[in-house]
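Peer 1: Mind looking at a prediction? Sequence and model below.
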Amino acid sequence: MKFALTILAAAGWLAAANANAVIDAATLTGASTPLQTAQYGVRNYSAPVTIDGLHSPANYMAAPALPVWRFAQADPTGGVLTFERQPAPPNGWHAWSRKGAVLVTGGGNARADRVYTVYNGQQLIAAINQAGNEPKIIRVIGHIDLRWSQNNTVFREYTSYRDQKFGGSISLPSNTTLVGINDAQGRPARMTGTSILIGGELALSATGDEQSDFKKWIADGKDGDDYPTWTRNVIVRNIAFDTPWDVNPEDSANAYADGITLSRAQNVYISHLSISDGDTPDSLAGSTNKTRHDGALDVVRGSDYVTIASNVFNKHAKTTLVGNGDAGRAWSDEGRMHVTFSGNWYDGANTRLPLNRYGQVHMFNNLIAGSTSTKVADVKFEGGTDARYRSNMLLENHYYNFTGLKVTEVCGKAIKGKDFIGFRSSGHIFTSDKSGTSAIDGQCGYAPPTGNNVWTPPYAYALQTAAAVLTAVPASAGAGKLP
């Protein structure tokens, strides 16, 4: 019933909108859109080597073994589709573009022979390579880990940075719906030891340069949205993601492998994921070479029109970047990075909720829970929303539920910023063992934006009270919550 109502709501939105202004995001994918998949998902088992002074072989450390992998061999649904063809709802930045309103369909229009059910990493890679940029639905059942091969019977740890970077990553092309299917016990599909890449920053030719090519395109008066290397129209839903353990990070403080990375991607909808370090948190690395995870879900390198909704982020340090650089990224990020965060539950995520550069970010009805007093480093809260260089943020009706944090410390800890061009924050509730319950309104002392830096989301959305968020978000967020 929930999905039927959502589909009806999307249909109603389309009927109410100017039909000429609503674009199926699949039509934005041109024939020139490149596939970036061939180099990924293929192991090379190379030996660790130092690269540009980083990734020293001495820093290599295999991931701790998981207590169990929950592989599957059968489809509990019998192959019957329920929500897989559903388009993304229209209540976020993903449903917009410079050309007007957009319906993100992912692979919802896939032919029957482009609907795949996969049980291991090799089947997932094969499905992507066969379908290419055609609309495709990939249904994940059980447990995917690219370190396993031969139908999940042979395990080999990543041997180096290069082996993990390429052999441990899956690149999703345009017009893809990637969804997890709950098992008979209601447990969601799970992915471990694997990075998901949506898009990539490419040059126009094998001998070109991604930065100079894009700058020349703009200098020639061409529309940046027509630059032919975008990945568009992607939906990811209902999967538990364990962010990958980096076997050979850059150094002791900086890992490389992310959980999910959007890079030069547009019109992307990500919902009902549970993302954490799983059974291999950084603390298992000990006091030396201690950083083994990078971002959980990063939106970078000019990506645009993205919504991250109804997910759970837990037990992870560097949770989310929107924009991964300051002035050096203006050529790709200025005027882009429109991202919505709604209905997410941050529970034991350490920091970057998100850290935002350049982004015009709308956050509403999120639940942020944590502890600044816990001795468990893997879940200790260090910092929340961080508005940085040339960002412009609108925060509405969050619920902050903490231990160890005083209400007088919220500004500067849970909500902070500098060098932004716009920041508005209102309607929140804060509870803590140190402060009881308090309403939080206003700008945390920051001057409100003026002139062109004041904006209103172009999409409709239902704003709940902060009080409602405390129960509504845990009831609906995360993997396994879809019927």
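Peer 2: Ah, there it is.
Peer 1: When you work out contacts or count neighbours from here on, use the C-alpha atoms and nothing else.
Peer 2: Fine.
Peer 1: so how far is Asn401 from Glu250?
Peer 2: Note on Glu250: its distance to Asn401, by CA to CA, to the nearest Å, is 35 Å.
Peer 1: more neighbours, these two?
Peer 2: Glu250 (23 against 20; other CA atoms under 10 Å).
Peer 1: wait, isn't that one in contact with Tyr256?
Peer 2: Yes: Glu250 lies in contact with Tyr256 (CA atoms under 8 Å); the separation is 6.5 Å.
Peer 1: shared neighbours, these two?
Peer 2: Common contact partners of Glu250 and Tyr256 (CA atoms under 8 Å, 6 or more residues apart in numbering): none.
Peer 1: Helices of the chain, residue ranges please.
Peer 2: 2-16, 121-131, 161-167, 210-219, 330-333, 466-476 (DSSP state H).
Peer 1: Distance to Gly295 and mean neighbour count added to those helices, as JSON lines?
Peer 2: Listed next are the helices of the chain as JSON lines, based on distance: least, CA to CA, whole Å; neighbours: other CA atoms under 10 Å:
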{"stretch": "helix 2-16", "distance to Gly295": "31", "mean neighbour count": "14"}
{"stretch": "helix 121-131", "distance to Gly295": "22", "mean neighbour count": "19"}
{"stretch": "helix 161-167", "distance to Gly295": "14", "mean neighbour count": "24"}
{"stretch": "helix 210-219", "distance to Gly295": "23", "mean neighbour count": "15"}
{"stretch": "helix 330-333", "distance to Gly295": "18", "mean neighbour count": "20"}
{"stretch": "helix 466-476", "distance to Gly295": "23", "mean neighbour count": "18"}
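Peer 1: okay, those in TSV with distance to Phe364 next?
Peer 2: Supplementary listing: the helices of the chain in TSV, determined by distance: least, CA to CA, whole Å:
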stretch	distance to Phe364
helix 2-16	19
helix 121-131	34
helix 161-167	34
helix 210-219	33
helix 330-333	23
helix 466-476	9
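Peer 1: Structure two is appended below for comparative analysis:
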Amino acid sequence: MPARMSHSRAIAVMTGCACLALAVGVPAQAAPHAHGRGIERAVLPAGDGWAAADGSTTGGSKATPDHVYTVTDRAELIAAFEDAGDAPKIVRVVGTLHGNADADGTPIGCEEYQQDGYTLEKYLAAYDPAVWGRDEVPSGPLEDARDASAKRQAAAVNVYVPSNTTLVGVGEDATVIGASLQVRNVSNVIVRNISFEDTYDCFPQWDPTDGDTGHWNSEYDNLVVHGSSRVWVDHNTFGDGDRPDSAQPRYFGELYQQHDGLFDIVRGADLVTVSWNVLKDHDKTMLIGNSDGAGATDRGRLRVTLHHNLFKDVNERAPRVRFGQVDSYNNHFVATEGAAYGYTYGIGAESHLVAEHNAFTVPAGLDKAAILKKWSESALTAEDNYVNGRRTDLIAAHNAGFPTAQLARGAGWTPELRTRIDHPRAVPALVDRGAGAGRAPGC
């Protein structure tokens, strides 16, 4: 076993978890209890969303003592994931872990990845539309150098989670900055009690042919569930940290976009429960299904439950759905005055979205018709949703505002895997106090 990796006996007692749902007087049922086993060995409660279908998601709950690891940097995290293959394992994150870091865990800057003479200044000069034009994507030596630099960063930033793993934060402040957690083609994974921040791309690509004015396109999400099944993501916080999109410069008239999504579920992923998380201050938030042309992979899969999550000041994709049977209930969607807002639910190709019993807190002038956005001809169920404390028919509001893009009612299925349903008027208090890292029960 790698010498730099310590086992759980190095920290005998987990301290600091707030368990805020109880501490502030919210009723005990405000957050699901995980059978009293403690957060590290907790399993998904019976009936708690799609990840509980035909059994449970247990992660690393059956790990033997020699497969419980405490990690403090990226190298230790990767070593823990690689040790013992797919044997059940518990990986405990302590403190702040940086994805963009050297072998000792010290954070590094983008310049450390630069290859073959790449600099942003040279790239901007070479592909300025006044020089390069707008009819072709960049090519040539500097684009090749950008691509080589991007691949070098990707080797550091992408971290792959094996099957039968529980990844859990210790205490209130476990944080992963600048790493993209890849749950890729595996099964039975639990991720809990971690703040994921600022998974940024040092080398966005300029594409002048993307849309009418061109766009900067970036890689990396904080968390990706790709082709995997039985995944429970609970009581985490996702955001851009100290690098919000709103603070980025514009080049060629377009935002220099260094972030992609916060959390995507794609490529045939299935049986996923996303509960009691905070997703905040971001543009493209969550995709469930990444392409209209992925029906062969995604049809009959992408069964996802979203409940008791706080989506705060996210511009779009909360989520955007293709193909999947998605149950989204008891979530709180917040848009504050002045924050960018495009839409909440994106209705995509062959989607079967049920959006019920949710609460929306939005500025008084926000057009309720924009909460739903029709991308493709797909029906949905959207009952018992409340906007600013008043019951609102979201489909009727959308259809009144977009008479040429009517949405049809009826997702064609009825969710059964719900442990409880809170009244939408109670959801803001319950979710705002109980969601996010540091607030998981069982600490």
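Peer 2: Now that the structure is in, tell me what you want to look at. Being a predicted model, the structure only gives us computed values, none of them experimental.
Peer 1: Any idea what the TM-score comes out to?
Peer 2: Aligned and superposed, the two chains score 0.76 in TM-score terms (TM-score structural alignment, normalised by the length of the second structure); 355 aligned residues with a CA RMSD of 2.0 Å.
Peer 1: which residue is nearest the middle of the second structure?
Peer 2: Centroid check for the second structure by CA atoms, centre = their mean gives Phe263 as the closest residue, at 1.9 Å.
Peer 1: Surely that residue and His226 touch.
Peer 2: No: using CA under 8 Å, Phe263 of the second structure is not in contact with His226; the gap is 10.7 Å.
Peer 1: Could you tell me how many residues sit around Cys460 of the first structure?
Peer 2: Actually, residue 460 of the first structure is Ala. It isn't Cys. Other residues lying near Ala460 of the first structure total 10 when counted by other CA under 10 Å.
Peer 1: my read: it touches Trp93, true?
Peer 2: No: between Ala460 of the first structure and Trp93 no contact is recorded; they are 10.2 Å apart, counting by CA under 8 Å.
Peer 1: Please name the spatially closest residue to the aligned residue in the second structure for Thr385 of the first structure (chain neighbours excluded).
Peer 2: Aligned counterpart of Thr385 of the first structure in the second structure: Tyr345 (TM-score structural alignment). Nearest non-adjacent residue to Tyr345 of the second structure, counting by CA to CA, 6 or more residues apart in numbering: Leu372, 5.0 Å away.
Peer 1: what do you get for Gly434 of the second structure?
Peer 2: Closest residue to Gly434 of the second structure apart from its sequence neighbours, by CA to CA, 6+ apart: Ala21 at 4.6 Å.
Peer 1: Please determine how far the one you found is located from Ala145 of the second structure.
Peer 2: Going from Ala21 of the second structure to Ala145 of the second structure by CA to CA gives 50 Å.
Peer 1: and those two? which has more neighbours close in?
Peer 2: Legend: neighbour count by other CA under 10 Å for Ala21 of the second structure and Ala145, higher for Ala21 (23 against 19).
Peer 1: Which residues are in contact with the residue nearest to Thr106 of the second structure when sequence neighbours are not counted?
Peer 2: Nearest residue to Thr106 of the second structure, sequence neighbours excluded (CA to CA, 6+ apart): His98, at 7.6 Å. Listed by CA under 8 Å, 6+ apart, the contact partners of His98 of the second structure are 73-74, 105-107, 176-179.
Peer 1: cool, Arg190 of the first structure as well?
Peer 2: Applying CA under 8 Å, 6+ apart, the residues near Arg190 of the first structure are 142-144, 180, 239-242.
Peer 1: Out of those, list just those in strands.
Peer 2: Mapping these onto strands (DSSP state E) picks out 143-144, 180, 239-242.
Peer 1: Compare the helices of the first structure and give me the one nearest Val234 of the first structure.
Peer 2: Among these, the nearest to Val234 of the first structure by CA to CA is helix 121-131 (12.7 Å).
Peer 1: Mean deviation, that closest one versus the second structure?
Peer 2: Helix 121-131 of the first structure, aligned to the second structure and superposed, deviates on average by 0.8 Å (mean CA distance after the TM-score superposition for the first structure).
Peer 1: which residues in the second structure does that helix align to?
Peer 2: Aligned using TM-score structural alignment, helix 121-131 of the first structure spans residues 74-84 in the second structure.
Peer 1: chain center to the matching stretch, what's the gap?
Peer 2: 22 Å (CA atoms, centre = their mean, to the nearest Å).
Peer 1: before we move on, what about stretch 151-159 of the first structure?
Peer 2: Put simply, stretch 151-159 of the first structure sits 26 Å off its chain's centre (CA atoms, centre = their mean).
Peer 1: Please apply the same query to stretch 361-380 of the first structure.
Peer 2: That offset, for stretch 361-380 of the first structure, works out to 17 Å (CA atoms, centre = their mean).
Peer 1: swap in stretch 350-369 of the second structure?
Peer 2: In this view, stretch 350-369 of the second structure has its centroid 19 Å away from the chain centroid, taken as CA atoms, centre = their mean.
Peer 1: Give the equivalent position in the second structure for Ile341 of the first structure.
Peer 2: If you look again at residue 341 of the first structure, you'll see it is Phe, not Ile. Applying TM-score structural alignment, one finds that Phe341 of the first structure aligns to Leu306 in the second structure.
Peer 1: Share the number of residues neighbouring the aligned partner of Thr82 of the first structure in the second structure, please.
Peer 2: Counting by TM-score structural alignment, Thr82 of the first structure lines up with Gly38 in the second structure. The local packing of Gly38 of the second structure (other CA under 10 Å) involves 15 other residues.
Peer 1: how near is Val225 of the second structure to Lys368 of the second structure?
Peer 2: In this view, Val225 of the second structure and Lys368 of the second structure are 31 Å apart by CA to CA.
Peer 1: So if I had to pick from these two, which one is more boxed in?
Peer 2: Using other CA under 10 Å as the criterion, Val225 of the second structure and Lys368 rank with Val225 on top: 25 against 21.
Peer 1: how close does Gln258 of the second structure sit to Ala53 of the second structure?
Peer 2: 37 Å.
Peer 1: ok, the aligned residue in the first structure for Phe360 of the second structure - contacts?
Peer 2: Structural correspondence for Phe360 of the second structure with respect to the first structure (TM-score structural alignment): Tyr400. Counting by CA under 8 Å, 6+ apart, Tyr400 of the first structure touches 367-369, 428-431.
Peer 1: which of Gln258 and Ala53 of the second structure has more neighbours?
Peer 2: With neighbours defined as other CA under 10 Å, Gln258 of the second structure and Ala53 compare such that Gln258 has more, 23 against 17.
Peer 1: how about that one, what's its partner in the first structure?
Peer 2: Mapped onto the first structure by TM-score structural alignment, Gln258 of the second structure lines up with Arg292.
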